[in-house]
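K.L.:
Any chance you can model this:
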Amino acid sequence: MDLQLTNKLALVSGSTAGIGFAIAEALANEGASVIINGRTQAAVDTAIAKLKDAKGKAFGFAGDLSQADVANALAKQFPQVDILVNNLGIFEPKAFLDIPDEDWQRFFDVNVLSGVRLSRLFLPAMQAKNWGRIIFISSESAIQIPEEMIHYGMTKTAQISVARGLAELVAGTGITVNSVLPGPTKSRGVGDFVDTLAKTENKTAAEFEKEFFEKVRPTSLIKRFATPEEVAAMVAYIASPLASATTGAALRVDGGTIKSAF
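P.N.:
Predicted coordinates for the structure are as follows:
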């Protein structure tokens, strides 16, 4: 299927590894030009090198996009972004009573405000062209708040709210705004986390994964971690002109973890 992404410019925040890189790669393979973003120039350069055979071009921008001055600098360098994927995010299992105010603020700044700010920066150019895509990478944790990461779940719920509100704002235009909700996904951070816990418990990664979906995420219907590429496939479609009738939606790639048909 041709997703008709040639000549589109996409920004994927936090895209040097994991889900972010998989999304950037999927878009580039469909012919879109992509802006790779990470905190360090070395990480950005490494990611760009991996895209050398893609149909679309890859550009780089190193910097922490949770910082306002960095986001402004990016918008000044690339003012005409067609597709904005707000993927930048952090997570951390932590008991509620051990989460200080500073962590709540940090999670909100990185996971929510970074996407709000980037959307505010790039929306006017989309409105001028009457075409654009804004996508927030949320999580199944937005709906089924995990007791071990309440601060994380809060930010993911907020992303869905922002996405729906922006979709209402641009109603009747060629701009769509959606959120995508991955379930447990074996991104780099999760993979490292799983490997560490597995070693601590003297288990193989496969044994840990099986136990995780029996005890921690028992509602999963696929009974495994999704791959970043499986999430990226959904995002690439939503970013395309073919998805023009899908907006204001919270789209699940959660392996059936959310126990609801609606």
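
K.L.:
For the rest of this, base every contact and every neighbour count on C-alpha atoms.
P.N.:
Fine.

K.L.:
same for the helix or strand where Ala10 lies, what does it pack against?
P.N.:
Following DSSP states H and E, the helix or strand that holds Ala10 is strand 9-12. Strand 9-12 makes packing contacts with helix 18-29, strand 33-38, strand 83-86 when contacts are defined by 3 or more C-alpha pairs under 8 Å, 6 or more residues apart in numbering; DSSP states H and E.

K.L.:
compare with the first, here's sequence two:
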Amino acid sequence: MNLQLENKTALVSASSSGIGLAIAQSLAAEGARTIINGRSDATVQKAIAEIKQAVPSAQLEALVADNSTAEGCALTIAAWPEVDILVNNLGIYEAVGFFDESDADWNRLFETNIMSGVRLSRHYLQGMISRQQGRVVFISSESGVSPAPEMAHYSATKTMQLGISRSLAELTQGTAVTVNSVLPGPTLTASVEAFVQDVYPTLEPVEAQKQFIKNNRPTSLIQRFIDPKEIGNVVAFVCSPLASAINGSNIRAEGGLVRSAF
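P.N.:
As a prediction, this is how the structure comes out:
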């Protein structure tokens, strides 16, 4: 399927690894000029090389900026004043009991998971609305609708992203701009794979992953971890003109883990 993303410029925050890298690769494979963002030149260049190997025709641009800070967002905006697609992917998580989560822990996740998307959207969405076209996507999580007790602060930020996304979508009424959230479920990034291995250190990786899903995410209908590429493909579609009727939506790509018909 041709997603008609040629001649579009896409910025994916935190796209040097994990889900962000997969999203960037999917957008690049569809012809979008894709800005690869990370905190260091080494990680950005490594990501560019990886995408180029998979998609030789990829049009890629490097952006070294820490978008978890106001200064980093300002640097991003100065380097790229205008984009057609903004994917707010930057986010961090940690498993900490609620009674052990300090104010500093809450503030750190809020600044990274919430304010990065707020600052970038505040700039780029205005331009999209004035041009009457564009896409903004927030990468939330199934934890946003099914909060994890061991990650109260993370879950809270993911729920808040859904509210922000819908509020911004209301601003696009009557235009060809859309703002949506995509909610991945357990996705096998390198960091998640390491986390699972720490939980089950005596098991081989494949068996450890099976046990984690069985014991920790038993309601999953697909009964496996999601491949980051699967999330990348969903996001690429949402960013395309083919998804023009999807606006203000929370798109669940969590393998049926959440037991809800809505």
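
K.L.:
Need the TM-score from the superposition.
P.N.:
After superposition, the two chains reach a TM-score of 0.97 (TM-score structural alignment, normalised by the length of the first structure), with 260 aligned residues with a C-alpha RMSD of 1.0 Å.

K.L.:
which stretches of the second structure form strands?
P.N.:
With DSSP state E as the criterion, the second structure has strands at 9-12, 33-38, 60-64, 85-88, 133-139, 176-184, 250-253.

K.L.:
Throw those strands into a markdown table and include distance to Ser191 of the second structure and mean neighbour count, thanks.
P.N.:
Compiled in a markdown table, the strands of the second structure are given as follows (distance: least, C-alpha to C-alpha, whole Å; neighbours: other C-alpha atoms under 10 Å):
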| stretch | distance to Ser191 of the second structure | mean neighbour count |
| --- | --- | --- |
| strand 9-12 | 19 | 25 |
| strand 33-38 | 16 | 27 |
| strand 60-64 | 21 | 20 |
| strand 85-88 | 19 | 28 |
| strand 133-139 | 17 | 26 |
| strand 176-184 | 15 | 25 |
| strand 250-253 | 19 | 20 |
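
K.L.:
Make JSON lines from those and add distance to Ile222 of the second structure to it.
P.N.:
JSON lines is the format used below for the strands of the second structure (distance: least, C-alpha to C-alpha, whole Å):
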{"stretch": "strand 9-12", "distance to Ile222 of the second structure": "27"}
{"stretch": "strand 33-38", "distance to Ile222 of the second structure": "31"}
{"stretch": "strand 60-64", "distance to Ile222 of the second structure": "33"}
{"stretch": "strand 85-88", "distance to Ile222 of the second structure": "26"}
{"stretch": "strand 133-139", "distance to Ile222 of the second structure": "21"}
{"stretch": "strand 176-184", "distance to Ile222 of the second structure": "13"}
{"stretch": "strand 250-253", "distance to Ile222 of the second structure": "11"}
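
K.L.:
Nearest to Ile23 of the second structure, out of those strands?
P.N.:
Taking C-alpha to C-alpha as the criterion, Ile23 of the second structure comes closest to strand 9-12 out of the strands of the second structure, the separation being 7.6 Å.

K.L.:
what distance separates the closest one from the centre of its chain?
P.N.:
When distances are taken as C-alpha atoms, centre = their mean, to the nearest Å, strand 9-12 of the second structure is centred 12 Å away from the chain's centroid.

K.L.:
Contacts for it, please.
P.N.:
Outside strand 9-12 of the second structure, the residues within contact range by C-alpha atoms under 8 Å, 6 or more residues apart in numbering are 20, 23-24, 27, 32-37, 83-89.

K.L.:
ditto for stretch 141-159 of the first structure
P.N.:
With contact meaning C-alpha under 8 Å, 6+ apart, stretch 141-159 of the first structure is reached by 90-96, 99, 103-104, 107-108, 111-112, 136-139, 160, 179, 181, 183, 258.

K.L.:
just stretch 118-132 of the second structure next, same as before
P.N.:
Contacts to stretch 118-132 of the second structure, defined as C-alpha under 8 Å, 6+ apart, come from residues 70, 73, 77, 81-84, 86, 88, 134-136, 172, 175-177.

K.L.:
Going by distance to Arg217 of the second structure, which of the residues you listed wins?
P.N.:
Of all those, the one with the least separation from Arg217 of the second structure (C-alpha to C-alpha) is Asn88, at 25.5 Å.

K.L.:
circling back to that earlier point, nearest to Glu6 of the second structure, out of the contacts of stretch 118-132 of the second structure: which one, please.
P.N.:
Asp84 (11.0 Å).

K.L.:
quick one, what contacts the corresponding residue of the first structure for that closest one?
P.N.:
In the first structure, the residue equivalent to Asp84 of the second structure is Asp82, according to TM-score structural alignment. Contacts for Asp82 of the first structure (C-alpha under 8 Å, 6+ apart) come out as 8-10, 126, 131-133.

K.L.:
Please repeat the previous calculation with a cut-off of 10 Å.
P.N.:
Applying C-alpha atoms under 10 Å, 6 or more residues apart in numbering, one finds that Asp82 of the first structure lies in contact with 5, 7-11, 32-33, 122-123, 125-126, 129, 131-134, 175, 239.

K.L.:
do the same with Phe21 of the first structure
P.N.:
Here Phe21 of the first structure is in contact with 12-15, 27, 36-37, 47-48, 50-51, 87, 187, 228-229, 232 (criterion: C-alpha under 10 Å, 6+ apart).

K.L.:
Quick one: buried ones out of those?
P.N.:
Among those, the ones that count as buried by 16 or more other C-alpha atoms under 10 Å are 12-15, 27, 36-37, 47-48, 51, 87, 187, 228-229, 232.

K.L.:
Which residue range of the first structure does stretch 139-154 of the second structure align onto?
P.N.:
Under TM-score structural alignment, the alignment places stretch 139-154 of the second structure onto residues 137-152 of the first structure.

K.L.:
in that stretch, what counts as buried?
P.N.:
Those would be 137-143, 145-146, 149-152, for stretch 137-152 of the first structure by 16+ other C-alpha under 10 Å.

K.L.:
With distance to Val194 of the first structure added, can I get those residues in TSV?
P.N.:
Output for those, formatted as TSV (distance: C-alpha to C-alpha, whole Å):
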residue	distance to Val194 of the first structure
Ile137	21
Ser138	21
Ser139	18
Glu140	18
Ser141	18
Ala142	21
Ile143	23
Ile145	20
Pro146	17
Met149	16
Ile150	19
His151	20
Tyr152	18
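
K.L.:
which among the residues you listed gets closest to Gln41 of the first structure?
P.N.:
For Gln41 of the first structure, the closest of those turns out to be Ile137, at 23.3 Å, with distances computed as C-alpha to C-alpha.
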